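>>> generate a structure from the sequence data that follows.
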Amino acid sequence: MKYLLPLSLGLLLASCKPQAPETNTEKAPVEVEVTTPAVDLVESVVRINSTSQSWNAAQPWEKNPPQEIRSLGAIVAPNQVLTTGEMVADATYLELELPDGSRTAEAKIVAVDYEANLALLTVKSDEQREDFFANTRPLPIADKPAIGDSMQIFQVEDNGTTLLTFGTLQSVEVLNSFLPNQSFLTYLVKASMQSAASSFSLPVLKDNALAGILLSYDSDDQISDVLSIDVISHFLESAKGETYAGFPSLGISVTRTEDPSFRDFLKLTAEQGGLYISNVRIGGAADLAGIKKGDVLLAAAGFPIDRRGYYQHPQYGPVFWGHLVRGEKSTGDEINLSILREGQPMEISAILTREEPQDHLVPDYQFDRPPNFLVKGGLVFQELTRPVLEAFGKDWTSRAPLNLLDAYENPEKYENNTKRVIFLSGSIPTPATVGYESLRNLIVKKVNGIEIDSMKTLIEAFDKPNADNLHSIEFLEENFTAYLDETISTNVDGILLQRGLTRLSRAE
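Sure, this is the predicted structure:
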């Protein structure tokens, strides 16, 4: 997991932003100021101390070294603190601390949404909870700001000094702040941040009410990415239920329709906007509603979508269309879609569903649970996930093996035959793997004649060697088959455990 730098070192600006619509409007220079806020704001925030430890993508039986991060959370309800999902991801210990350091308490998660990058915490102990939050005051939730409104970023230094940095809401975009392919409504606030108070994230206010959470800061451009109160309010409302429903998804991939030849092919008129639907996820909301690859999405929830993917928000102006699904709607809501199919207009209603990472052939993320794997005789088998692909380095999209990238980018080619992509990630040199030391990154098709669709079926298949006490392992690539001696590999497994391997398999 990639963490942002502390504010004292300059936070990086979030990437992967949709291209904003062109405008000729020139913005006037923004003046910023820093003041000492009213003391009672301190009663509405707490420090959050997190120790996290992720799993090693290359050696899934062990964890990476622990990391410690700190943030300033906002008290948003009696005994409840709002922070980012990134703060609690793979956390082994969470602690709440009053700004003056007078009280600390172990925390627990009430609700978390890693896609929206939000988490709600409280004190873990029922006996300590009321005492810890005594004399605190929840922040009210601000109304939606308008472009040009003044906003304030609240900081508390280590010595207890409070700072309120004034800035201006410059624009609104739909961005991803933490996870890939997960974009939410974000404010871009122009403000000159102070470097004295280090924190992983900070509350952002409007008229002493919570208006957002600072996610990152670009010290060169003096722009802060602030998760909007629209998304925060949606999260807090959903978190009130016994089961957190989360943010919904339509389950489609789209392409812009700016090219004139492409538009002619799609039979779009000059007045129509529209997005070409390039992929429909099997079992997703769009698929269940009858949306097909090749359709053109013209409007959603009554809002026309232009050829670049933007609609006109009544308050924020041009906003990327994904907010109509992920920001304006909840899981289980119905959304009306206007589409063009082979030149013919159609109206379709879809019931929005929540997509969990395990719903995907290759999950985009995996927090708070260990990865599945199997070590057999020295051969290491893993489930393919995006974190595994990212372990190939910064340029993993070009450096990772093509067959694994293909499974990630084109899951529809594999989904009919498997629940998970199981692959041989490497080989530990042992007496059982002689001749196979160089084998790696091969997708497993069958073991002992059994089709492999998950780590569970792989482990079960290795319990059934053939009559010669051999295991046959068939790979998808070039119909290659490897053989493993059961007696030798079982002896090797025992030696690996004696030499420090904590376990040989996991299938949860």
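>>> CA atoms for contacts and neighbours, from now on please.
OK.
>>> what's the first helix or strand after the top strand by length along the chain?
Counting residues, the longest strand found in the chain (DSSP state E) is strand 162-175. The helix or strand immediately downstream of strand 162-175 is strand 184-190, counting by DSSP states H and E.
>>> SS state for residue 349?
Put simply, residue 349 is strand when judged by DSSP: H, G, I helix; E, B strand; the rest coil.
>>> close enough to count as contact, it and residue 302?
No - under the criterion of Cα atoms under 8 Å, residue 349 makes no contact with residue 302, lying 11.5 Å away.
>>> please give the structure of this sequence too, so both can be compared:
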Amino acid sequence: MPQCNTGLSRLPSFILGLLLLSTSLAATANPESTLQRTKQAVIKIHTTRAAPDYFTPWRLLNLEQTSGSGAVISGQRILTNAHVIADARYLQVQKHNDPKKYLAEVAFVSHEADLAILTVDDKHFFDDLNPLSIGKLPAALTEVSVFGYPFGGQSLSITKGVLSRVEHQRYAHAGSYLLAGQIDAAINPGNSGGPVLVDNQIVGVVMQANAGARAENQGYFVPPSVIEHVLKDAEDNHFDGVPEIGFLTQSLESPATKRAYRLAENDSGALVTKVFADGPAAHKLQVDDVILAINGHVIADDQTIDLAADLRTDFKYVVDNLHPGDAVSLAVKRDGVALDIALTAAQQNKNRSLVQALQYDQQPRYMVYAGVVFVPLNMNLIRRWGRDWHSQAPIDFLHWRGQWASPEQRELVVALKVLAADVNLGYHNWTNWTIQQVNGEAITDFDHFAELIYSFDGDFIQLGDNKGYKMVLDHAQALAAEDAIKQLYGLPASHSVGLFDRIANRTPETPMAITSDNTAQNNNGDTIEMPPPAVD
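The predicted structure follows:
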């Protein structure tokens, strides 16, 4: 077969190699074109949100228009923060230097990790966009670039800074305790959800300042390990989140404590303080066991492990990177005897705290009976007292945040306020009252409370708390007044949608599991104002 000779084929091989190398360098050494491609992958997100009003649970708060940032990733998806799209009623996205806005929707959300994945209805939106890949966590002092659309302007903003710290932080959005990066780049409202880039790879997603932070010139981002966990979780479109292994710990920095638990001089670890009876560690771990290592990572007395030569963080990091069904191996000492214990990480499907944590994209549960508005106690309600809720919310509500749920009491019920009527004379000024019993029977959760009320066939309902106070209501009069109270106060219904459907489907053997991005549920002990336990 005759060969085709070209001019290139007649050149000496070393000259041909130089020509090919120079062509390759010319294609990649144009920083302007690379920057332009990166800019095109950074998206502005327009959100119209209306959160529920937990003071008046059948209504929404006023609509507000907000914006955030996001980045195009593989699969024609946009990665952003969960708090950018939380309680959204309408979503639009906009490309760099493009005045057109496109309708978008949420494909997956992890409020726990403050991450969300969006899709766009018009698939041509992605035609000229190059997705960004997820990189590795950079070393300290690495220069990073932050892309986004902060308030104060319409165009894309790019700032630079250095990675100053990586450790577990309290995430402001849902209160989760997860690994986070800290940078000194300028970050402002609107930057949320934008990518933190090194070598045009995403090494973080900008998020809100950590809860309670007061330092200036600091920004925080969700690191690659958390991003990858969420992307893996999203593969089946079913939220599993960070799993639980069912125990709480405290540090062992006290030499006296270490001696008391018969540890050798070179032993270090975390002391088990609670084992949940319905968790993966039940009947395997015991209170006062000492966890020396988890999945091969030696635990220091301050409950940290090595991530790199110059990086340590909470040993909860190991659990954070697992998925339900993954194996967990523990090296344990019990009464001075070394043990190896195997656990299986399980999906968090139980509320560990009496006060449920912040809920998003959900309608509040409520019931109005005899003109009294009853609701479950949760952090959405507590935070309606504003930014200073720590000092402004009722002290009883704050007290209950430090209490664990049990099979006998999974949730608290609050008489939030009284819609004045003849049926509730004498109680018009009762507000924010936590109820413990109905006619002497202890309340398990909100659904149980509603069931006790509407299955009652006697004359008087007596509601009581643990201090001995009682509210007595005429049951027949309460039922007869229901329609009049609804009309007088503009109630759409006397109870939230689905309340009695859940009651009809529940049985004592299969209590309803209420899931949320709860600090206690997320293994972080968030319901307690103190450094969180390492693992739950």
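>>> elements contacting the longest strand of the first structure?
strand 33-35, strand 150-156, strand 184-190, strand 317-320 (3 or more Cα pairs under 8 Å, 6 or more residues apart in numbering; DSSP states H and E).
>>> mean deviation of the second one from the second structure?
Compared with the second structure after fitting, strand 150-156 of the first structure has a mean deviation of 2.2 Å; criterion: mean Cα distance after the TM-score superposition for the first structure.
>>> how about the last one?
Following the fit onto the second structure, the mean deviation recorded for strand 317-320 of the first structure is 1.5 Å by mean Cα distance after the TM-score superposition for the first structure.
>>> what is that strand packed up against?
strand 162-175, strand 310-313.
>>> overlap in contacts of residue 349 and residue 302 of the first structure?
Both residue 349 of the first structure and residue 302 are contacted by 336-337, under the criterion Cα atoms under 8 Å, 6 or more residues apart in numbering.
>>> for the first structure, which helix is longest?
In the first structure, assigned by DSSP state H, the helix with the most residues is helix 486-498.
>>> list the buried residues for that one?
Using 16 or more other Cα atoms under 10 Å as the test for burial, helix 486-498 of the first structure gives 486, 489, 492-493, 496.
>>> before we move on, back to that, neighbour count winner among residue 349 and residue 302 of the first structure?
residue 349 (18 against 12; other Cα atoms under 10 Å).
>>> just give me the match in the second structure for that one.
Under the alignment defined by TM-score structural alignment, residue 349 of the first structure corresponds to residue 342 in the second structure.
>>> report the secondary structure state of residue 474 of the first structure.
The three-state assignment at residue 474 of the first structure reads strand, by three-state DSSP.
>>> mind picking the two most distant members of the buried residues of helix 486-498 of the first structure?
486 and 496 (15.2 Å; Cα to Cα).
>>> tell me where the stretch 51-200 of the first structure has helices.
Ranges of helices in the stretch 51-200 of the first structure, per DSSP state H, counting those that start in this stretch, are 85-88, 126-132.
>>> okay, those, which one's buried deepest?
helix 85-88 (a mean of 26; mean count of other Cα atoms under 10 Å).
>>> got a list of what the spatially closest residue to residue 180 of the first structure that is not a sequence neighbour touches?
Closest residue to residue 180 of the first structure apart from its sequence neighbours, by Cα to Cα, 6 or more residues apart in numbering: residue 364 at 7.4 Å. Residue 364 of the first structure sits next to 179-180, 357, 385-387 when contact means Cα under 8 Å, 6+ apart.
>>> ok, so what distance separates residue 364 of the first structure from residue 388 of the first structure?
For residue 364 of the first structure, the distance to residue 388 of the first structure equals 10 Å [Cα to Cα, to the nearest Å].
>>> re earlier: show me the contact partners of the longest helix of the first structure.
With Cα under 8 Å, 6+ apart as the test, helix 486-498 of the first structure has contacts from 375-378, 430-432, 465, 469-471, 503-504.
>>> ok, these vs residue 88 of the first structure, which is closest?
Checking those against residue 88 of the first structure with Cα to Cα, the nearest one is residue 503 at 26.1 Å.
>>> what do we get in the second structure for that closest one?
By TM-score structural alignment, residue 503 of the first structure lines up with residue 493 in the second structure.
>>> kindly report the same for residue 47 of the first structure.
By TM-score structural alignment, residue 47 of the first structure lines up with residue 44 in the second structure.
>>> what of residue 337 of the first structure?
For residue 337 of the first structure, the aligned residue in the second structure is residue 330 (criterion: TM-score structural alignment).
>>> whatever helix or strand that match lives in - contacts with which helices or strands?
Residue 330 of the second structure belongs to strand 327-334 when assigned by DSSP H and E. If you count contacts as 3+ Cα pairs under 8 Å, 6+ apart, strand 327-334 of the second structure packs onto strand 290-294, strand 337-344.
>>> so the longest strand of the first structure versus strand 184-190, what angle?
130 degrees (axes from the mean of the first three to the mean of the last three Cα atoms, to 10 degrees).
>>> how close does strand 162-175 of the first structure sit to the second structure?
Strand 162-175 of the first structure sits 2.1 Å off on average (mean Cα distance after the TM-score superposition for the first structure).
>>> contacting residues around residue 299 of the first structure?
274, 305, 337-339.
>>> filter the contacts of helix 486-498 of the first structure down to the buried ones.
Neighbour-count burial (16+ other Cα under 10 Å) is assigned, among the contacts of helix 486-498 of the first structure, to 375-378, 430, 432, 465, 470-471, 504.
>>> and those residues as CSV, adding secondary structure and distance to residue 202 of the first structure?
Formatted as CSV, these follow (DSSP: H, G, I helix; E, B strand; the rest coil; distance: Cα to Cα, whole Å):
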residue, secondary structure, distance to residue 202 of the first structure
375, strand, 43
376, strand, 47
377, coil, 49
378, coil, 47
430, coil, 51
432, helix, 54
465, coil, 57
470, strand, 59
471, strand, 55
504, coil, 42
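>>> so which of those is the closest to residue 74 of the first structure?
Nearest member of these to residue 74 of the first structure, counting by Cα to Cα, is residue 504, at 43.0 Å.
>>> relative to residue 271 of the first structure, how far out is that closest one?
Residue 504 of the first structure is 61 Å from residue 271 of the first structure, by Cα to Cα.
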